[in-house]
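**Q** Just need the structure, nothing else, for what follows:
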Amino acid sequence: MTQQRTGIATFKGNPITLVGPELKVGDQAPDFKLNRTLLDEASLSDFSGKIKLISVVPSLDTGTCDAQTRRFNTEAADLGERVVILTVSVDLPFAQARWCGAAGVDQVVTLSDYKSRSFGEAYGVLIDELQLDMRAIFVLDKNDRISYVEYLQEMSEHPNYEQAIAAVKALL
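**A** I've put the predicted structure just below:
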């Protein structure tokens, strides 16, 4: 049976259940299969050898998720070619592409967990009640070892952008 974690996160003050393990610094990041488009999938190995900042958002069409993705898109320009920023949500790939075009976001790779929610479960961010992925940040070194993780306690709050970027820069 899949692990369920309760009493650690809320959405607008209401308790939610997270499905999957709590990943920690030092853990090897789980592989994933996420959709770039309806037919084209991506896995962790597609970004092999790069430092990865994985920004998990419930939906790009909400204010906090929008701001979070725009912020990391801006930061990407200063991080260089050795870093890739991935934004993961359960939005359909069509919606992600539409949002990126409208927002002018071109430095972040958007990936969709809509099909199986397997990323959410493997990374411990799947919200059982909503079938969305909880806001979280993971920084992986070039060997896919987790060097920074932030699981937010309240879904509507912003992550600590400065700490996440500092974690990436420490790996450069």
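**Q** When you work out contacts or count neighbours from here on, use the C-alpha atoms and nothing else.
**A** Will do.
**Q** show me what contacts the nearest residue to R82 once chain neighbours are set aside?
**A** Nearest residue to R82 in three dimensions, chain neighbours excluded: K50, at 5.2 Å (CA to CA, 6 or more residues apart in numbering). Neighbouring residues of K50 by CA atoms under 8 Å, 6 or more residues apart in numbering: R82, V83, V84, D141, K142.
**Q** Show the buried residues in these.
**A** Buried members of these, scored by 16 or more other CA atoms under 10 Å, are V83, V84, D141, K142.
**Q** Before we compare anything, build this one as well:
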Amino acid sequence: MATVHFKGTSASTAGELPALGSQAPSFELSQTDLSRINLESFKGKKLILNIFPSVDTGTCAQSVRTFNHEAAELDTTAVLCISKDLPFAQNRFCGAEGIENVIMLSDYMNDNFGKDYGIRFIDGPFEGLLARAVVVIDKEGKTVHSELVSNISDEPNYKAALEALYNG
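**A** Alright, predicted model coming up:
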């Protein structure tokens, strides 16, 4: 369990992010067209998992914009932006913002992703949503970087994630 802060309150997550060097937990999430996709669909690619509570908040939206910009330059990498938002809301956001270089995925159908990655809030004002985190996975499916953002209103360390991607 980890603790994240928001406006003077704290909230706990369901567990811990995957350990560095460990095999990334498998997942199955919904795409914006409601089809399902899993980790194995990205075999042989490097992945950045940009995880956040809701695309309808300023910080979360900015993380999607930033990774969308960075992803335009990444050939062998997929950037997965993951929240519990409904796929319809994710699709609306991408259309309005011109987001084309990331893959929006939703964990709305079950809590498996949030539990398996240890980032589902189990209490506090965001209970049930996903904490803000970044996980970088190499081509072999190993975790090479992870960051749980300690204050939910802060952005992740984009530079550290990108450096891990290039070095991993």
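**Q** After superposition, what's the TM-score here?
**A** Once superposed, chain against chain, the TM-score is 0.94 (TM-score structural alignment, normalised by the length of the second structure); 165 aligned residues with a CA RMSD of 1.2 Å.
**Q** Could you find the counterpart of the residue nearest to R82 of the first structure in the second structure?
**A** Aligning on TM-score structural alignment places K50 of the first structure opposite K45 in the second structure.
**Q** Roughly how far does the residue positioned nearest the centre of the second structure sit from V134 of the second structure?
**A** Geometric centre of the second structure, nearest residue: I51, 2.0 Å, by CA atoms, centre = their mean. Per CA to CA, to the nearest Å, I51 of the second structure is found 6 Å from V134 of the second structure.
**Q** okay, now the counterpart of F121 of the second structure in the first structure: neighbour count?
**A** Applying TM-score structural alignment, one finds that F121 of the second structure aligns to I127 in the first structure. Residues near I127 of the first structure, counting by other CA atoms under 10 Å, number 25.
**Q** I'd guessed I127 of the first structure sits against L18; true?
**A** Yes: using CA atoms under 8 Å, I127 of the first structure is in contact with L18, at 4.8 Å.
**Q** list the residues that contact both of the two?
**A** Contacts common to I127 of the first structure and L18, judged by CA under 8 Å, 6+ apart, are M134.
**Q** ok, back up a step: of the buried ones among the contacts of K50 of the first structure, which is the nearest to Y151 of the first structure?
**A** D141 (18.1 Å; CA to CA).
**Q** Leaving out the residues flanking it, which one is nearest to the equivalent of that closest one over in the second structure?
**A** In the second structure, D141 of the first structure lines up with D138, judged by TM-score structural alignment. Spatial nearest neighbour of D138 of the second structure, excluding adjacent residues (CA to CA, 6+ apart): K46 at 4.6 Å.
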